[in-house]
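1. Provide a 3D model corresponding to the input given below.
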Amino acid sequence: MKWKDGISLLVPTQNSEQTVELCLRSFAEFPDEMIIVDNGSTDRTKEIVLDTIRELPNARFFDCPELKDLYHNRQYAFEHSNFGWVMRIDSDYVAYTSGSHNICRLRERVLSTPKGLRPVALSVRQLTLFKDIRHIGIPREKRAKGAGKYVQGPLESLPARIVQRYPGMRFQRNGRWEGVRFQKWLKHITIDDIYWFHCALKSDRDYLFRSERTNWRESGDFKRYPTLESYIREKIRGMYGTDDIDEAAALYVREYIEPYLMEYRPEEWLPYPDLLQEILASGGRL
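-> As a prediction, the model looks like this:
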């Protein structure tokens, strides 16, 4: 099958009102098409997306609350895509839009990647902010083994983030993680340059839910636990000694997130992406 030359950008959204506009605006010039799929937002995310994409002629939005998992979201977006390179991001990524880290430079690198006998998968490093715009994870090598496992260290790499489309390609759950089918068969290349920040600026409740989402899926007991919240309500008494989700979430963050954070210093790492710098300059917060 012959696919169009270019890049399809897949953007899943769910309760990401804090970052989704920055994400879409910052990646606007990168892809040939941007496919945004929402699976069940209950905040203002969909409203913000629809307002933002009025200025993005290459963007399409699909409202699909029936999609249960992230890989279902990505597969749905993939099935509506048209170009030979497929890039999956999250709606809390904020890209550089100018300078040496401009996301459009990544576009040039992707489209100039030589074709070979095997499809290519490009891994890309990213820098992740936690809790707010001014904190980053302590490097993993400076922690006890396994400590703060949900807090990414600086400049960690994302496997198979950009994939050259191939027959039989589809998104699926690979153990505890999601990815593309036949991932080990691909030719993997790592790009060390940073083109975006991952702004994991979640509420305490969101951090707790994220930590238990995969455990809920792996339990497979959806009759007993039809929703993630029902699973968490069952577990927090034994885990945190309380029946209150917000109290449990605060305890979770205090124990598993905050001890593994440090202040982010742009002069020691990288300058903030342009849109984040605008927020800081105006005295705003994320």
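2. okay, CA-based contacts and neighbour counts for the rest of this
-> Fine.
3. does residue 247 sit in a helix or strand, and which one?
-> helix 245-256 (DSSP states H and E).
4. helices or strands up against that helix?
-> helix 204-219, helix 228-240 (3 or more CA pairs under 8 Å, 6 or more residues apart in numbering; DSSP states H and E).
5. closest one to residue 266 among those?
-> Of all these, it is helix 204-219 that lies closest to residue 266, at 24.7 Å by CA to CA.
6. before we move on, the earlier item: now render the helices and strands packed on helix 245-256 as CSV, adding mean neighbour count.
-> Output for the helices and strands packed on helix 245-256, formatted as CSV (neighbours: other CA atoms under 10 Å):
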stretch, mean neighbour count
helix 204-219, 16
helix 228-240, 15
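7. tell me the angle of the helix holding residue 247 relative to helix 228-240?
-> Counting by axes from the mean of the first three to the mean of the last three CA atoms, to 10 degrees, helix 245-256 points 60 degrees away from the direction of helix 228-240.
8. quick one, helix 245-256 and helix 204-219 angle?
-> Using the same axes, to 10 degrees, helix 245-256 lies at 90 degrees relative to helix 204-219.
9. Give the buried residues for helix 245-256.
-> Buried residues in helix 245-256, counting neighbours by 16 or more other CA atoms under 10 Å, are found at 245, 248-249, 251-253, 256.
10. from those, which two are the most distant?
-> 245 and 256 (15.8 Å).
11. Reformat the helices and strands packed on helix 245-256 as JSON lines; add distance to residue 23.
-> Putting those into JSON lines (distance: least, CA to CA, whole Å) gives the following:
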{"stretch": "helix 204-219", "distance to residue 23": "19"}
{"stretch": "helix 228-240", "distance to residue 23": "26"}
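12. To residue 280, which of those lies closest?
-> Nearest of the helices and strands packed on helix 245-256 (CA to CA): helix 204-219, 22.7 Å.
13. And the closest one, how far out from the chain middle?
-> 15 Å (CA atoms, centre = their mean, to the nearest Å).
14. Give me the contacts around it.
-> If you take CA atoms under 8 Å, 6 or more residues apart in numbering as the criterion, helix 204-219 is touched by 150, 176, 225, 228-229, 231-232, 245-246, 249-250, 252-253.
15. Please provide the structure for the following sequence as well, for comparison with the first:
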Amino acid sequence: MRTPVSGLARWVCGWAPALGLVTPASARPMGVSALVRARDEEAWIEPSLRSLEGFADEIVLVDNGSSDSTVERARALVGRLGLEVRIDSAPGLDHTALSNRVLELARFRWLIRWDADCVAHTAGPNALRELRRRLLELPPWRHVCIHPAAVEVAGDLFHRVPEIAVRYDAHVVTYSPALRYETAVTRAGGRPIAIEFLRLPRYYAIERWPTPAIFHVNVKPARRMLLRHFWLEWWAERPAMSLQEYALQRARKEWGAANLDDAAATFTARYCRRLVPFDPAPYGGYPALLAPALAERRFHVLYADGAIVGRSDVGPRA
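-> The predicted model follows:
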């Protein structure tokens, strides 16, 4: 488990690289490796990877067994972006092992954990490249973990969850041989859930970058939403059944679902009913790379008598 470390302790330990006690960040060439884990993200993979132009020096993408066109769409960008794109496959790894696999393949000093459903501003004061300027300002020997702001939309591009609009769970971190992703099991709602975390040595300084450059697009097909809902519990419990079987078993018990499609439709409607409208204005508007999806409106929340009643996954309103 993680052990809390005070700010003073981190400040003191932060001088260890300068004193030669640990490997400095400057042991690796200056640059940014984008660590991308992907599985069935065909809707967002192209704008997600394009967002990294001007910020990252390489994209290291490891696919976790996609059944859609995620890998093909990513491969189509190889040689077309202004940075190197390397693609690997690891369908049998669990979430934490997958993260460590991507970590091991990275080559540059700075690592950004980049989800395949993240899309960033590429121009203007909120552009992701402004974060790169911040990285260049830091002492080259120093180990730092920066948590950038991530604006989240959910259900469709025009709504969000009511609890929070901006998250800080993403991270940009200097490489150290001691970095490692680990899994912790905790409880939520009376059931065990598995949580992945990055274990940071004490010599890392921690800070936030509040500029809203990144949008986390939590907009998935209905079945993906259903499986994601039960995934942390399935991972923690490790039952002798697939995630699909586990999700259907739970959905039958909790909602009386007849099959996975029925369960997915039920869950998506329940999830969307609690959403609130999203205003992009405080965050510099939508990233330009989302323009095609905004026009297409493949996913859109449905209203009746002023209240959300569900979501359509088949395209724009007639």
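16. quick one: TM-score?
-> Overlay of the two chains. TM-score (TM-score structural alignment, normalised by the length of the first structure): 0.85; 264 aligned residues with a CA RMSD of 2.0 Å.
17. so what corresponds to residue 122 of the second structure in the first structure?
-> Residue pairing (TM-score structural alignment): residue 122 of the second structure is matched to residue 97 of the first structure.
18. what sits against that match?
-> 26-27, 103-104, 273-274.
19. In a helix, residue 292 of the second structure, correct?
-> Yes: assigned with DSSP: H, G, I helix; E, B strand; the rest coil, residue 292 of the second structure falls within a helix.
20. And it, how far from residue 43 of the second structure?
-> Distance, residue 292 of the second structure to residue 43 of the second structure, by CA to CA, to the nearest Å: 11 Å.
21. got it, and residue 196 of the second structure?
-> 25 Å.
22. helix, strand or coil for the residue nearest to the spatial centre of the first structure?
-> Relative to the mean C-alpha position of the first structure, the nearest C-alpha, by CA atoms, centre = their mean, is the one of residue 90, at 2.8 Å. Three-state call for residue 90 of the first structure (three-state DSSP): coil.
23. again, but for residue 60 of the first structure
-> Secondary structure, three-state DSSP: residue 60 of the first structure is strand.
24. Against residue 82 of the first structure, how distant is the residue lying closest to it once chain neighbours are set aside?
-> Nearest residue to residue 60 of the first structure, sequence neighbours excluded (CA to CA, 6 or more residues apart in numbering): residue 35, at 5.0 Å. Distance, residue 35 of the first structure to residue 82 of the first structure, by CA to CA: 10 Å.
25. Mutual contacts of the two, please.
-> Listed as contacting both residue 35 of the first structure and residue 82 by CA under 8 Å, 6+ apart are residue 8.
26. more crowded one of those two?
-> residue 35 (22 against 18; other CA atoms under 10 Å).
27. Which position in the second structure pairs with that one?
-> Match for residue 35 of the first structure (TM-score structural alignment): residue 60.
28. A strand includes its match, no?
-> Yes: counting by three-state DSSP, residue 60 of the second structure is part of a strand.
29. residues contacting it?
-> Going by CA under 8 Å, 6+ apart, residue 60 of the second structure touches 33-36, 85-88, 102, 105-106.
30. where's it relative to residue 28 of the second structure, distance?
-> 16 Å.
31. try residue 226 of the second structure
-> For residue 226 of the second structure, the distance to residue 28 of the second structure - CA to CA - is 41 Å.
32. tell me the contacts of residue 43 of the first structure?
-> 15-17.
33. For residue 284 of the first structure, state which of the residues you listed is nearest.
-> residue 17 (15.5 Å).
34. Quick check: residue 132 of the first structure touching residue 286?
-> Yes: look at residue 132 of the first structure against residue 286 with CA atoms under 8 Å: they come within range, at 5.9 Å.
35. Name the residues contacting each of those two.
-> residue 201.
36. Can you find the partner of residue 155 of the first structure in the second structure?
-> In the second structure, residue 155 of the first structure lands on residue 166 (TM-score structural alignment).
37. typed the wrong thing, it's residue 205 of the first structure
-> With TM-score structural alignment as the matching criterion, the partner of residue 205 of the first structure in the second structure is residue 223.
38. Name the residue most distant from the centre of the first structure?
-> Residue farthest from the centre of the first structure, counting by CA atoms, centre = their mean, is residue 241 at 31.2 Å.
39. ok, and the closest non-adjacent residue to the equivalent of residue 54 of the first structure over in the second structure?
-> Using TM-score structural alignment, the equivalent of residue 54 of the first structure in the second structure is residue 79. Closest residue to residue 79 of the second structure apart from its sequence neighbours, by CA to CA, 6+ apart: residue 85 at 7.7 Å.
40. Can you classify residue 76 of the first structure as helix, strand or coil?
-> Classification of residue 76 of the first structure by three-state DSSP places it in helix.
41. And it, what's its match in the second structure?
-> That one, residue 76 of the first structure, aligns with residue 101 by TM-score structural alignment.
42. now residue 130 of the first structure
-> Match for residue 130 of the first structure (TM-score structural alignment): residue 154.
43. residues contacting residue 155 of the first structure?
-> By CA under 8 Å, 6+ apart, the neighbours of residue 155 of the first structure are 125-128, 194.
44. again, only using 7 Å
-> Applying CA atoms under 7 Å, 6 or more residues apart in numbering, we find residue 155 of the first structure in contact with 125-127.
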